[in-house]
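> sequence-free structure coming up:
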């Protein structure tokens, strides 16, 4: 297997609005990130992924970009960003930025021009269609609810928006538009950034004709996803992007790809095809969702999680590359989701980290994960800021007359705002995030859960993450070893082997609050001589037969 720096890296995602506020306006900013770089360097991460800081009206918290070449005033200036790049590089770390090119903001100059007239040169930068029988051009639903089309009275046509109506989709069929994007990417790489995380990049190719989807009973609109996920020209576009831009720099690329399966991911990440380094998959993040999608809650079955992660570990091994994540700005906090954010918060956070970081792939840590931050239960819907959450509440409660308590339970579990509460730096007011009034309320548990306390406590979750990162740098088996699942049918234990050259690694994790007997299967050849890491004090040397304590994790090396 080819060795690469991005395979051996650990990535830390910064959601700038909630990271650290340097000027007291309640909004995290670039200067705030610069001030906290030593905290990240000490943690040991190699790469920082910075969520969007570009100029934006903030309809979707910066994922609606109005100018790719400017920085949002709230976050600082281009000079601040150049300083951030330099300071990151000075500490031996790298920076990747978000590339959001499935859509722009409707306030982007291209769209402002496009809506002026049907023959404007920028018209074809977006996807416009006349109405059909007095209605939208097709029956697709937006990913944020409602129709995926917005009527423009000035030109008597509709434009497509797979997300908010303020996020019109770009028309990648237009070679001029593609060249504009490649030019912009080169501009950023020449500034010194080290790669891109590409937002919903597998949505950029749509099936010609934009056919209607199938409407489920009781719904107004259809999911059009099979007509825009992994569309007919997606590989052609990514190969062109690689040839025009990415091949000219030593960069890391990761594509966010809802609805991608292993076979498609092999194509996207096989280095011989010259597309992307790795993809973000979503399958393991929907295992606690029912048939009606993410808000339809159901308990996680560990056997489903093991089966899914194993499929990806086996499927991409030796062909492409996995990205490993539990958390990001769109997902609830993992310790509240698959762990126990009460009695066993520390143990379960460490266990979940062990399970993920010992897999083959590049691990991603989302801000606050390294101190075990938890989900938030705001008192009122008024305290939420996320457009997807607010749209759901309006659709279900205000329009649909559903019981608010039931809808709020889904929001408590799955709202994107769970990840967006300010990073808890200390037990000072507002968790030390700001001296002002934060843009979104701080989680009240910051007195007990904060970075200051975590850095000072040698047994904290933070120091456990430090050790996991150090082990990855120290042992190539953790990066490059093959994977073999053990006990596939066990409903509480996730155990697996990693195998590399003449070494073996045994990873044993307990996903429950029970004491569970573990016994190494008789057909597994393993004789441990080294306990690499564990989240409990060890009082025995048995690796083949013992009782796993609640949320216990152990890793042995031979």
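Arrived safely. Just so we're clear, the structure is a prediction, and the values are computed from it rather than from any experiment.
> could you use CA atoms for every contact and neighbour count after this?
Noted.
> tell me the secondary structure for the closest residue to residue 430 other than its chain neighbours?
The shortest distance from residue 430 to any non-neighbouring residue, by CA to CA, 6 or more residues apart in numbering, is to residue 442 (6.1 Å). What DSSP: H, G, I helix; E, B strand; the rest coil gives for residue 442 is coil.
> and residue 84, how far is that from residue 31?
With distances taken as CA to CA, to the nearest Å, residue 84 is found 8 Å from residue 31.
> can you pull out the helices in the stretch 201-350 of the chain?
Counting by DSSP state H, counting those that start in this stretch, the segments of the stretch 201-350 of the chain that form helices are 234-244, 262-269, 302-316, 334-337, 345-357.
> adding another structure so you can compare the two:
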């Protein structure tokens, strides 16, 4: 079995992880200080979001030099120290690869925008006029006027993030060169930002297509063949049909991809991420069922609730007040019991929650653009703020709460973004001291994945399919069965398992309450979850 099938990934957003030099911004020195914490948690891979040179228009996802470390985060020497420190502890490091677009301050674009005859002009996508009415993901048209050449360039994200022209073989050569440079430095792979978009057709507003697969296969041949590298693609448009194409090892594209279908279920369909409706738990269960079935023996799943672009899961789908610990553990068990590679986003392991800042305290470019756009569309400020509180990306970007001291132990200086006021109760120091904490529960989930092969190999069957109170499933491999039963409500409920499970002698592997056995008819407490092996 490939090593990564039993691995767990921890995502670090360096700006908000730990500040070591007192400037209010998290940095590489801060990560270096906490490598033993990562080892204690038990993770196998660290995914580092972008630390390259960047003007930080989109918090580092706008890269101006792929070969340099942003001075905000430290130096290349510190990066190499960190890489060595992780490797010494048996932890691999993957970097974020952002090659759908660059910063408008990248030297390629500087040359491209001032001279049509420059070879770099064709590194980007240009038209004499806006040829579609397509809107960017960050609001406004995808076409931006450039005075120097009297043309429009294409950008799917911020206007300061011009899209690369992947149809140009010279662009692809440059990308493969930088990938190999980092791999030769000793990193263990990449998380690839919006990588399904490299095969877009701007003329038709088509976001992805067969070209994405063609380019990824070429990338594999030029960069990854013969290496034990780990690659995960952010593929927002992937479906249960296309995801196996990316991750089927015979096709030689990627190790796995992220599917996002489960994270759009509270949105009013067709209205974008900010227009909200209540979550239907049965819809959530069906999405996981389809993805588990689609990739079983045909690819590999990435399992995640949270990342730097998503709100905190305990606030989103759990109860972040009365039953914060119980519901955070319940959500962790549901995810970690499935087939795939789990991803833990920093702070998830201690149950960090969403925030409610004043509007002027939000930093994210997407949020700032949205406010203007929705005000012009006639939305009330109450509705706008409700959307921000629920879905704003800054929910995930508040600093890690290390302790109850000044600035939550994140920095001696005022942090670049506000700290969640609940840091005195919710912090790493408290979580490590408390044997019943979410942190210790996550430690156990990580250990179980390594100890029980069925978690990596077993097939998947949904239980209580029509009952919105439960999220429950069965994993089967040979003559072994693993069952996860979770109460997805804040009420005590009676669970009649008679028709769902054929019981054999077994044992409770893990529960978020004090439970030693599973009965055919049992009462489940609010957000109670139990993993049973027989």
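On my side now, so go ahead. Computed from a predicted model, the values in this text were never measured in an experiment.
> TM-score of the superposed pair?
Here the superposed chains carry a TM-score of 0.99, computed using TM-score structural alignment, normalised by the length of structure 2; 533 aligned residues with a CA RMSD of 1.0 Å.
> could you measure from the aligned residue in structure 2 for the residue nearest to residue 430 of structure 1 over to residue 507 of structure 2?
When structure 2 is aligned by TM-score structural alignment, residue 442 of structure 1 is paired with residue 419. Distance, residue 419 of structure 2 to residue 507 of structure 2, by CA to CA: 41 Å.
> and the residue nearest the centre of structure 2, what does it touch?
Centroid-nearest residue in structure 2, with CA atoms, centre = their mean: residue 307, separated by 3.4 Å. Residue 307 of structure 2 sits next to 11, 344-345, 396 when contact means CA atoms under 8 Å, 6 or more residues apart in numbering.
> most neighbours among those residues, which one?
Neighbour count (other CA atoms under 10 Å) singles out residue 396 as the most crowded of these, with 27 neighbours.
> can you tell me how far that one sits from residue 351 of structure 2?
On the measure of CA to CA, residue 396 of structure 2 and residue 351 of structure 2 end up 12 Å apart.
> in space, what's closest to the residue mapped onto residue 389 of structure 2 from structure 1 - neighbours in sequence excluded?
In structure 1, the residue matched to residue 389 of structure 2 (TM-score structural alignment) is residue 412. Counting by CA to CA, 6+ apart, residue 412 of structure 1 lies nearest to residue 377, which is 5.5 Å off, once chain neighbours are set aside.
> any idea how far residue 362 of structure 2 is from the aligned residue in structure 2 for that neighbour?
Aligning on TM-score structural alignment places residue 377 of structure 1 opposite residue 356 in structure 2. Using CA to CA, residue 356 of structure 2 is found at 10 Å from residue 362 of structure 2.
> next: residue 420 of structure 2.
For residue 420 of structure 2 relative to residue 362 of structure 2 (CA to CA), the value is 13 Å.
> what about the two, which has more around it?
residue 420 (21 against 18).
> my guess is the more buried one meets residue 398, correct?
Yes. Assessed by CA atoms under 8 Å, residue 420 of structure 2 is found in contact with residue 398 at 6.6 Å.
> surely residue 485 of structure 1 and residue 310 touch.
Yes. Using CA under 8 Å, residue 485 of structure 1 is in contact with residue 310, at 6.8 Å.
> count the residues that sit near residue 3 of structure 2.
Residues near residue 3 of structure 2, counting by other CA under 10 Å, number 9.
> any idea what it aligns with in structure 1?
If you follow residue 3 of structure 2 across to structure 1 using TM-score structural alignment, you land on residue 5.
> that match sits in which helix or strand?
Using DSSP states H and E, residue 5 of structure 1 sits within no helix or strand.
> give the full set of residues in contact with residue 72 of structure 1.
53-56.
> return the member of those nearest to residue 337 of structure 1.
When the contacts of residue 72 of structure 1 are compared for distance to residue 337 of structure 1 (CA to CA), residue 53 wins out at 28.3 Å.
> can you tell me what that closest one aligns to in structure 2?
Residue 53 of structure 1 maps onto residue 51 in structure 2, by TM-score structural alignment.
> buried stuff in the longest helix along structure 2?
For structure 2, the longest helix by residue count, based on DSSP state H, is helix 169-185. Using 16 or more other CA atoms under 10 Å as the test for burial, helix 169-185 of structure 2 gives 171-172, 175-176, 179, 182-183.
> so where in structure 1 does that helix end up aligned?
Taking TM-score structural alignment, helix 169-185 of structure 2 hits residues 175-191 over in structure 1.
> centroid-wise, who is the farthest residue in structure 2?
In structure 2, by CA atoms, centre = their mean, residue 117 is the one farthest from centre (39.7 Å).
> quick one: residues contacting residue 352 of structure 2.
Applying CA under 8 Å, 6+ apart, we find residue 352 of structure 2 in contact with 312, 314, 426.
> same question for residue 522 of structure 2.
494-496.
> ok, residue 319 of structure 1 touching residue 268?
No. The pair residue 319 of structure 1 / residue 268 is not scored as a contact, 10.2 Å apart, by CA under 8 Å.
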